[in-house]
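Chemist: sequence plus predicted model, see below.
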Amino acid sequence: MLDIKEIYEIFKTCPRITIDSRHCPKDSIFVALRGDNTDGNLFAAKALENGSRYAIVDRKEIAVDDRYIVVDDTLTTLQDLARYHRTQMKAKIIAITGTNGKTTTKELIAQVLSQKYDTLYTEKNYNNHIGVPLTLLRLDESHRFGVVEMGANHKGEIAQLCSIVQPDFGLVTNFGRAHIEGFGSFEGVVEAKTELFDYIREHKGRVFVNIGNELMVRQSHGIGNISYAINSDKADVSGYVSQQDPCITISWASQRFSVTAQTVKTNIVGGYNAENILAAIVVGLFFEVDPQSIDIALSQYIPKNHRSQYMKTDRNELIVDAYNANPSSMEAAIRNFASLQYPHKTLILGDMLELGENTLADHTNIMKIVEEQGFDKVILVGKIFAKTQSGYTAFDNVDGLIEYLTSAPISGSAILLKGSNSIGLERLIEYL
């Protein structure tokens, strides 16, 4: 059985990894991962037929010739291969985690750094124990930076990812009540997310810290930091939302980096994204990207995947933030929507998932916040919101709401869609 260094020598001859037998680039290596309902070993032969040069498997009987590399566990091998590859690359790695805004912040930072450097970053939200190794294995000698997003739904996961990624810099966007089923409590969320700080502290790295968040400051104590914040004369970069229409314009400056007042209009909806934008600015300045290039990068960034997206249809204006939802992100989205100057506002909310024993209480609290705002119309989607007995129009699923909208279309309104991804609120776009 080959050790990881021997497998790495093979990887160097065909440095493309795939885990999908249907998509096997020529001369790639197929890694046969096992899933809850699938066994990648069964597709290894098909992967070789479709273009892969080698297949890493963990069932000996599958290996009928020398194109098969037999290991004890394919997932462990994938992670070990990524870990070893990381040690061979010179790129500086910035790791990002947090409850809300990870993907947006990751993409903004990558966009800013790419103005000056070859930068690799996590695709989509490949931020787990499989996606992170796949991201690292895309690193090559040309990359000066890697921006790696780390997600977690239980304690210990960020620590494990750090052992693979070995980041030089870290950034935690915020702490919120999400994945409580896995973390157990808000305190569990904080403990899990700050595993990144623990790694950076132990390995003498540095962190980018929002010093407007007192809990973040406490948790990052003892680590060299570069700071940002909303309206702070103590932060290395400070800024504020100077306009929303509904996309936000940020005014910012930096005494540390000798940058006088700058203003940049973005394509991002939501004042709650201001801190994510400032994070990208401070990272750019620290790595000597000039202010003009930073502003260009931020102004050109277009949100995707139904995160903080602004859309116009024939009948309405939509704010689509339907990829993820938890109590903190939903409250921020609702309050931000309420602050916008539209004559007519419609709120469409989908259930928040993975909240554990406080699920109903969290949804009921959101309803109290909604009642304070005075929206023209509120529509709820999901069985949990239905249990709050709020009196608003409610549907068990998106299909029911689609049927309703077909017979009673909404016109002339600004509409916020906010909910967990699996609720499927993005399916409503074509009916609005």
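Modeler: Here it is on my side, so go on. Residues are numbered from 1 along each chain as shown.

Chemist: can we go C-alpha only for contacts and neighbour counts from here?
Modeler: Noted.

Chemist: count the residues that sit near Gly146.
Modeler: Residue crowding around Gly146 was assessed by other C-alpha atoms under 10 Å; the count is 24.

Chemist: ok but it is inside a helix, no?
Modeler: No: under the criterion used here (DSSP: H, G, I helix; E, B strand; the rest coil), Gly146 is strand, not part of a helix.

Chemist: separation between it and Leu285?
Modeler: Taking C-alpha to C-alpha, to the nearest Å as the measure, Gly146 and Leu285 are separated by 17 Å.

Chemist: again, but for Leu113
Modeler: 9 Å.

Chemist: more crowded one of these two?
Modeler: Each of Leu113 and Leu285 has its neighbours counted (other C-alpha under 10 Å); Leu113 has more, 28 against 21.

Chemist: wait, isn't the more buried one in contact with Asp290?
Modeler: No: between Leu113 and Asp290 there is no contact under C-alpha atoms under 8 Å: 10.2 Å.

Chemist: and Ile250, what does it touch?
Modeler: Neighbouring residues of Ile250 by C-alpha atoms under 8 Å, 6 or more residues apart in numbering: Gly239, Tyr240, Val241, Ser242, Gln243, Thr263, Val264, Lys265, Thr266, Ala274.

Chemist: what's the separation between the first one and Ser258?
Modeler: Going back to what we said before, that points to Gly239. Distance from Gly239 to Ser258, by C-alpha to C-alpha: 14 Å.

Chemist: more neighbours: these two, which one.
Modeler: Set Gly239 next to Ser258 and count neighbours by other C-alpha under 10 Å: Gly239 wins out with 25 against 10.

Chemist: could you verify that that one is part of a helix?
Modeler: No: counting by three-state DSSP, Gly239 is not part of a helix but strand.

Chemist: put this next to the first one:
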Amino acid sequence: MTLSIRNIIPIIKAQFVGTNEIAIIDSVSIDSRSLQNSDSTLFFAIVGPNHDGHLYIAELIENGVLNFVVNYIPKEFDGKANFLIVENTLDALQTFAAVYRSNFDFPIIGITGSNGKTIIKEWLNFLLSPDYNIIRSPKSYNSQVGVPLSVLGINEKHNLGIFEAGISLKNEMEHLQRIIQPTIGILSNIGSAHDEGFHDVGEKIKEKLKLFTSVEVLIMNKNKTIEAFLNPKINTFSWSSDDGKADVFIIAKETSDKTELKITYKKLCFTITIPFNDQASIENAIHCLMVLLYFNYNQEVIQERMLLLFPVEMRLKVKNGSNNTTIIDDSYSSDFQSLKIALDFLESQKQYKKKTLILSDIFQSGLVLEELYSKVSQLIVSNKIHRVIAIGETISSFKNKFPNCLAFDSTQKFIDAIDTISFENETILIKGARHFHFEEIVATLEEKTHETVLEINLNAISHNLNFFKSKLKPETKLMVMVKAFGYGNGGFEVAKLLSHHKVDYLGVAFADEGISLKNAGIDLPIMVLNPENTSFSAIIQHQLEPEIYSIKGLNAFLKIAESKKLQHFPIHIKLDTGMHRLGFEEETIDELITKLKGTKLVEVKSILSHLATSDDMKFVDFTLSQIKLFEKLSSKLMEELQINPIRHILNTSGISNFPQAQYDMVRLGIGLYGISNDDDEQKSLQNVGTLKSIISQIRTIDEGESVGYGRRFMAAKTTKVATIPIGYADGISRHWGNGVGYVVIKNKKAPILGSVCMDMLMVDITEIDCKEGSEVIIFGENPTVNFMAKQLGTIPYEIMTSISQRVKRVFYRE
């Protein structure tokens, strides 16, 4: 894309205010944090319920961005850049993408549905790429913002497009249809995802069908419910396994780990094999098969390519590597658009300043090779990559374009040489096309730990953060608690994401937690809520901010501050309003005021207290009395000391239940991690952590035989038993054993047999078709942490924070 500002003004009906109407634009951005923004970027200042892109214009101008689409021009920047003023920046972005799309006349496949969109897209890309130069949505860019950004990636060399469209509310799809303008439609599975945005399933079906108003054909599973809402003018190409009136009739026959599909289409009757046997994969594969049939591929090509379908990894994963390295695993795709996304993710999650990129040949860019690798070089330079390892014959021939580059013709040649290459104290992005088998590189560089992992969904953390931000007044600041290793979810990685989201403060319990974050490069203000007097020197050294909750603690801190000749060092005053744990009580306020009046060593940055029963509305009067006392005591401090600090008293449940007491800041804790004590609120939160393991061994025992220590389980019949490598040393309560708890294998409950051991537990899999190595879910969507806590008579905090450090954490983004 290369356009001038002058070309864009009439498209989005903008008023131009600036100095250079002929400035050239070659990229579009909505992310102020991207290092790829430049003087040829057009930044759309999108305004949403929890963010406003106008707030980052100063930072962007400082970093060299000169062109903006805005709702208004902030006064201080008038004359400093080119501004295109519109009524609504999101509408302008969508209109720009729609007009840009209209410049291209080739087939566009539009995919929607509740499930399977991304998998169908990726499989179609694999199946059709030998014959087409394809532009497709990167990752899951299927939203009101993601779709226009995807479409703006089209160039003159592409001759087929594949875009997915996702909606969660009524009246969203018409915008995406206008942008994608699909000529071929695919309606995937209709499930329960985003049901809350629609009155009923009929309304959701009607909304999704709006994507196909102008297609030449709609590919779908023949279904009477959907057909009832379908415009009869739309031409369908249908398949079915039970309705002989469908255009294609398919009979599926499962084998051990494959499925044979017998296809009857017109006068053709043939069989193909796909390497899956779960129902979702079979349906997704059939939708891809239908496209091949519609494109008139012969059955030999269909048989050959469908057999080669593969599991699609839709997530960018963050893993611990050997020698103090962090690995970002994106080892299954290599195209220009997804490289840009992966580099942004690298920047948002880097733990070390040194950044290495391991990159394979790049495919389907639509660009000639010289231009492609020149653009890749620009991306690498703008993202400040310290070292590039290029793998592949094509990319190796352009190695001189990359800084500090090592080049290898193949993955195996790199692995053979890996011991001669130093990897330490760096963040490594591993990104390669599937047939390069970069998963072997990940396995080589990854830290070796046991097979139990806690997977942390960074998208879910972002969702939950935005959910609670939506409850706040625009001026209310936000502190997020990352104490106790991020409630068991990981400290640095969560803190890095929160830094990316520009929260105002982080909260930790003890100084060593804050020091670790500072040493890892977190530059947000960090409050230490339970500082010990012995840690004050370290707190000062690492520029942490202590909570002071007693005269004794204040005196100790002032003594050290005086010895270090400090001036106005930030501290936070904790008041006890009824929790009776830590804090200045009402009778000590006068002494506190006297002490603070007599010193310039410290500055009161905030005054806070803690609610004891904000989650239990039976005690609403007590909570209101706490808020009243906080108002009284904090106001007295402010008046006597002539200060205007940040005040904060609300925790997670307080944010929801007592919005009138937001004051200047709130503290978000367990809600960030997807836990609420309110059933309705819980429905709006997303699960963050999923604890997984595998089956180590399977055995069958006879009636009367026992399992585990103390023979606490005695078989009443022949029983199939699986051993799972996770136990109470990993954080699984022994009370969860003996039939109280269960794990999930193949979507079925497997009750725990006998006692939970230190490193293992055993489960009943008599009714489950599984094998050694099969995945096991300990908690996540089912069972939930809330459910486990209720069964064990405890709270979710204890479940989450009990997960041992020896359990590997894997962070990912969809």
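Modeler: Sure, I can see it. Because the structure is a prediction, the values reported are computed rather than measured.

Chemist: hmm, back to that, overlap of the contact sets of Leu113 and Asp290 of the first structure?
Modeler: Joint contacts of Leu113 of the first structure and Asp290 (C-alpha under 8 Å, 6+ apart) are Gly284.

Chemist: in the stretch 451-600 of the second structure, which spans are strands?
Modeler: Using DSSP state E, counting those that start in this stretch, the strands of the stretch 451-600 of the second structure run over 453-457, 477-481, 505-508, 526-528, 545-548, 569-574.

Chemist: out of those strands, which is closest to Asn786 of the second structure?
Modeler: Among those, strand 453-457 comes nearest to Asn786 of the second structure, with 16.6 Å by C-alpha to C-alpha.

Chemist: filter the contacts of Ile250 of the first structure down to just the ones in strands.
Modeler: Among the contacts of Ile250 of the first structure, the members found in strands (DSSP state E) are Gly239, Tyr240, Val241, Ser242, Gln243, Thr263, Val264, Lys265, Thr266.

Chemist: can you tell me how far the fourth one sits from Gly101 of the first structure?
Modeler: Going from Ser242 of the first structure to Gly101 of the first structure by C-alpha to C-alpha gives 20 Å.

Chemist: neighbour-wise, which of these two wins?
Modeler: Gly101 (22 against 14).

Chemist: what lines up with that one in the second structure?
Modeler: Taking TM-score structural alignment, Gly101 of the first structure has Gly116 as its aligned residue in the second structure.

Chemist: and what of Met216 of the first structure?
Modeler: Under TM-score structural alignment, Met216 of the first structure pairs with Ile226 in the second structure.

Chemist: so its match belongs to a helix, correct?
Modeler: Yes: the assignment for Ile226 of the second structure is a helix, going by three-state DSSP.

Chemist: Ile205 is in contact with that one, correct?
Modeler: Yes: look at Ile226 of the second structure against Ile205 with C-alpha under 8 Å: they come within range, at 6.8 Å.

Chemist: any idea what Phe779 of the second structure aligns with in the first structure?
Modeler: Matched across to the first structure, Phe779 of the second structure falls on Leu380, judged by TM-score structural alignment.

Chemist: next: Ala98 of the second structure.
Modeler: Residue pairing (TM-score structural alignment): Ala98 of the second structure is matched to Arg83 of the first structure.

Chemist: following whichever strand or helix holds its match, which helix or strand comes up?
Modeler: Arg83 of the first structure belongs to helix 74-88 when assigned by DSSP states H and E. Remark: after helix 74-88 of the first structure, the chain's next helix or strand is strand 92-97, criterion DSSP H and E.

Chemist: how far off helix 74-88 does that next one point, in degrees?
Modeler: Orientation of strand 92-97 of the first structure against helix 74-88 (axes from the mean of the first three to the mean of the last three C-alpha atoms, to 10 degrees) gives an angle of 140 degrees.

Chemist: strand 92-97 of the first structure vs the second structure, mean deviation?
Modeler: Compared with the second structure after fitting, strand 92-97 of the first structure deviates on average by 1.5 Å (mean C-alpha distance after the TM-score superposition for the first structure).

Chemist: and the next helix or strand after that strand, how far from the second structure on average?
Modeler: Using DSSP H and E, the next helix or strand after strand 92-97 of the first structure towards the C-terminus is helix 102-113. Here the mean offset of helix 102-113 of the first structure against the second structure after fitting is 1.9 Å, by mean C-alpha distance after the TM-score superposition for the first structure.

Chemist: and the angle from helix 102-113 of the first structure to strand 92-97?
Modeler: 150 degrees.

Chemist: so how far is helix 102-113 of the first structure off the chain centroid?
Modeler: Relative to its chain's centre, helix 102-113 of the first structure lies at 10 Å (C-alpha atoms, centre = their mean, to the nearest Å).

Chemist: what's the first helix or strand after it?
Modeler: Per DSSP H and E, the first helix or strand lying C-terminal to helix 102-113 of the first structure is strand 119-121.

Chemist: now Lys597 of the second structure. Nearest residue, chain neighbours left out?
Modeler: Leu641 (6.4 Å; C-alpha to C-alpha, 6 or more residues apart in numbering).

Chemist: what's the local residue count around that neighbour?
Modeler: Using other C-alpha under 10 Å, Leu641 of the second structure has 14 neighbouring residues.

Chemist: ok, the one 5 residues further on next?
Modeler: Number of residues near Ile646 of the second structure (other C-alpha under 10 Å) recorded here: 17.

Chemist: quick check: closest non-adjacent residue to it.
Modeler: Ile646 of the second structure's closest residue in space is Ser606 (C-alpha to C-alpha, 6+ apart), at 4.4 Å.

Chemist: so that neighbour is in contact with Leu637, correct?
Modeler: No: at 10.9 Å, Ser606 of the second structure does not count as touching Leu637 under the criterion of C-alpha under 8 Å.

Chemist: corresponding residues in the first structure for the helix or strand where Ile341 of the second structure lies?
Modeler: For Ile341 of the second structure, the host element (DSSP H and E) is helix 336-349. Following TM-score structural alignment, helix 336-349 of the second structure has no partner segment in the first structure.

Chemist: looking at the ones in strands among the contacts of Ile250 of the first structure, which one is closest to Met1 of the first structure?
Modeler: Distances from Met1 of the first structure to those, taken as C-alpha to C-alpha, are shortest for Thr266 (53.0 Å).
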